[in-house]
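Chemist: got a predicted structure plus its sequence, pasted below:
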Amino acid sequence: MLGLAASALTLAAVTALVAGFVRGLAGFGLSVVMVPVLALTIAPKEAVLVGNVSLFLIGLTDIGRVRREADRSAIPVTLLAIACMPLGLWALVALSADWARLLIALVSLGAFVLVVIPLGRIAMPRHPAMGLSGFFTGFFGGFAGMPGPGMAPFYLRGRLPPREARASMMAIFLVLTPLSSALFIALGVGGWREVALALLLFPAVLAGDLLGHAAFGRVTARQWQVSVALVLGTAAAGAVWKLLVG
């Protein structure tokens, strides 16, 4: 089916379930989990498109939550991200694989460090922090299909309640992912085969997302912060591994 062996589809479905759970709990992380595994069986650029379409589909289920709980900061961050996304797409097409791996590793590590350093040690005025978040969200979303590391430090360090921070990140994903997917298809980076694969995997993503939402309702603010840090740490570790092994 879709040119993939049954074993590859089974692995993709299990990965989609886990990725959905991470996204439901942390508010992001679906692509962090899904894209590297899919890239083992399809081209990395095509895996990014599958991740983007999956993020958009699951985002449609959270429109009500986003309208109730998202912070207004999501609006300027989203607008900045939209403006910067073409730069990330250009880098994806133009840079060599070695430079791409280095850039992904640096951004992933930077996001992880910003989250795990004690909150009182580093402070940046809100508007510059928002600007940097919008830039890296758009650039990293276009470049690697993973806008989460760009926005997560801002929403964790902004001291919003976890429910509002999580909904704000979901709101940004909901706007960015269809635009990113459309640009990918227009540039010939993937096509309708990847859209079909995302649709096929959606039930597994949805089931995992529902489990993640249920788990979110049972964790404290500190436990949520730790879960977000673990997602970013996983992304950073994977990026460094790819950089080292080539």
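Modeler: Looks like it came in fine.
Chemist: switch to C-alpha atoms for all contacts and neighbour counts from now on
Modeler: Fine.
Chemist: tell me which other helices or strands the strand or helix carrying residue 172 touches.
Modeler: Secondary structure assignment for residue 172, by DSSP states H and E: helix 162-186. Using 3 or more CA pairs under 8 Å, 6 or more residues apart in numbering; DSSP states H and E, the elements in contact with helix 162-186 are helix 44-60, helix 63-69, helix 74-94, helix 148-157, helix 221-245.
Chemist: tell me the angle the fourth one makes with helix 74-94.
Modeler: Okay, so that is helix 148-157. Between helix 148-157 and helix 74-94, the angle comes out at 150 degrees (axes from the mean of the first three to the mean of the last three CA atoms, to 10 degrees).
Chemist: put this next to the first one:
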Amino acid sequence: MELIAGFSLLQIAVALTATFAAAFVRGLAGFGMAILMVPVLALALTPVEAVLVTNFVALFLGLSEMRWILKQAERSAWTLGALVLLSTAPGLILLAATPAALARLLIALVALSAFAAVLLPQRGAAVPGRLTTGLTGVATGLLTGFAGMPGPPVVPYYVGRDIPRHTAKASMLLIFTIAAFAGLGSGLAISALEWRLLGLALLLFPVVIIGNWLGAKAFGKVSDTVWRSFTGLVLFAAAAAALIKLAGG
């Protein structure tokens, strides 16, 4: 098959499809892009490549929305972001040392955990205590490095509280942008970052912009119950598809 930026046409087709769907969910819900992209990309690329390509795309998109994010985000997002910077590298080192088949299985299970997190009942609006915040930040960094998925710990931290939807979305996006930067920096530090991955990310970025824009158009036009249920369903479908593919060999 003809190669583009070092990848086959089949790999690129899988990446484009996964990226568009993931970007739409991200625009609608404020989370879910990495949780959707990484399990699917990891079926066509190596797990490390899938994580790093997703980090590139998430960083580009976050920077493009930074003015709105900084205006709306809760202060706690900076605390979580600092912890993510400290704990991402160990997660990526663990991923690089894990056999590819096992890593794909673990990444799919992480996606399933995100589906469960979306279904948790909402709590009050108060910011969680230092212990909860600390554990959330460290877990977010570890999952950013190992699975390219900062979402599972962060989603219940914000979506599970009774705070304005714009605040929750902006806070999560700020953390995801920091996590993407940390993931790429860690990849460069351990010599796992190949510049052909940047080429693939740039190829995917226009699709990300379109998908995210369409999702953002729907944001605020559906009820809280509908958008939580929709996102949970898509997350479950992505994780289940990855598990079925793994089970089939």
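Modeler: Arrived safely. Computed from a predicted structure; not experimentally measured.
Chemist: report the TM-score for the pair.
Modeler: Scored against TM-score structural alignment, normalised by the length of structure 1, the superposed chains reach a TM-score of 0.86; 244 aligned residues with a CA RMSD of 2.6 Å.
Chemist: which residue range of structure 2 does the following helix or strand past the helix holding residue 172 of structure 1 align onto?
Modeler: Once the chain leaves helix 162-186 of structure 1, the next helix or strand it forms, by DSSP H and E, is helix 192-216. Counting by TM-score structural alignment, helix 192-216 of structure 1 falls onto residues 195-219 of structure 2.
Chemist: show residues contacting that stretch.
Modeler: Stretch 195-219 of structure 2 has contacts (CA atoms under 8 Å, 6 or more residues apart in numbering) with 5-7, 12, 15-16, 19-29, 49, 52-54, 56-57, 60-61.
Chemist: got a quick PyMOL command for the buried subset of those residues?
Modeler: PyMOL command restricting the contacts of stretch 195-219 of structure 2 to the buried ones, with burial defined by 16 or more other CA atoms under 10 Å:
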select buried, resi 7+12+15+16+19+20+21+22+23+24+25+26+27+28+29+49+52+53+54+56+57+60+61
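Chemist: for the aligned partner of residue 184 of structure 2 in structure 1, list the residues it contacts.
Modeler: Using TM-score structural alignment, the equivalent of residue 184 of structure 2 in structure 1 is residue 181. Listed by CA under 8 Å, 6+ apart, the contact partners of residue 181 of structure 1 are 49, 52, 53.
Chemist: closest to residue 233 of structure 1 out of these?
Modeler: residue 52 (20.7 Å; CA to CA).
Chemist: buried residues, stretch 90-105 of structure 1. List them.
Modeler: 91, 92, 100, 101, 102, 103, 104, 105.
Chemist: scratch that, stretch 158-165 of structure 2
Modeler: Result for stretch 158-165 of structure 2 [16+ other CA under 10 Å]: buried residues 158, 159, 160, 161, 163, 165.
Chemist: kindly reformat these as TSV containing distance to residue 145 of structure 2.
Modeler: Shown next, in TSV, are the buried residues of stretch 158-165 of structure 2 (distance: CA to CA, whole Å):
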residue	distance to residue 145 of structure 2
158	21
159	22
160	24
161	26
163	28
165	27
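Chemist: the residues you listed: which two are farthest apart?
Modeler: Of all pairs in the buried residues of stretch 158-165 of structure 2, the most separated under CA to CA is 160 and 165 at 10.8 Å.
Chemist: and the nearest residue to residue 211 of structure 2 once chain neighbours are set aside, helix, strand or coil?
Modeler: Spatially, and ignoring its direct neighbours in sequence, residue 211 of structure 2 is nearest to residue 24 (4.3 Å; CA to CA, 6 or more residues apart in numbering). Per DSSP: H, G, I helix; E, B strand; the rest coil, the local secondary structure of residue 24 of structure 2 is helix.
Chemist: which residues touch residue 24 of structure 2?
Modeler: 208, 210, 211, 212, 213, 214, 215, 216.
Chemist: kindly recompute the last result at 10 Å.
Modeler: Applying CA atoms under 10 Å, 6 or more residues apart in numbering to residue 24 of structure 2 gives the contacts 30-33, 207-218.
Chemist: list the buried residues of stretch 108-124 of structure 1.
Modeler: 108, 109, 110, 111, 112, 113, 114, 115, 116.
Chemist: the third one and residue 11 of structure 1: what is the separation?
Modeler: So the one you mean is residue 110 of structure 1. 30 Å (CA to CA, to the nearest Å).
Chemist: to which residue of structure 1 is residue 35 of structure 2 aligned?
Modeler: Using TM-score structural alignment, residue 35 of structure 2 pairs with residue 32 in structure 1.
Chemist: thought its match was touching residue 39?
Modeler: No: assessed by CA atoms under 10 Å, residue 32 of structure 1 is found out of contact with residue 39, at 11.6 Å.
Chemist: can you tell me which helix or strand the residue nearest the centre of structure 2 belongs to?
Modeler: Geometric centre of structure 2, nearest residue: residue 34, 2.4 Å, by CA atoms, centre = their mean. For residue 34 of structure 2, the element it lies in under DSSP H and E is helix 33-44.
Chemist: now that helix on structure 1. Mean distance?
Modeler: Comparing helix 33-44 of structure 2 with its match in structure 1 after superposition yields a mean distance of 2.6 Å (mean CA distance after the TM-score superposition for structure 1).
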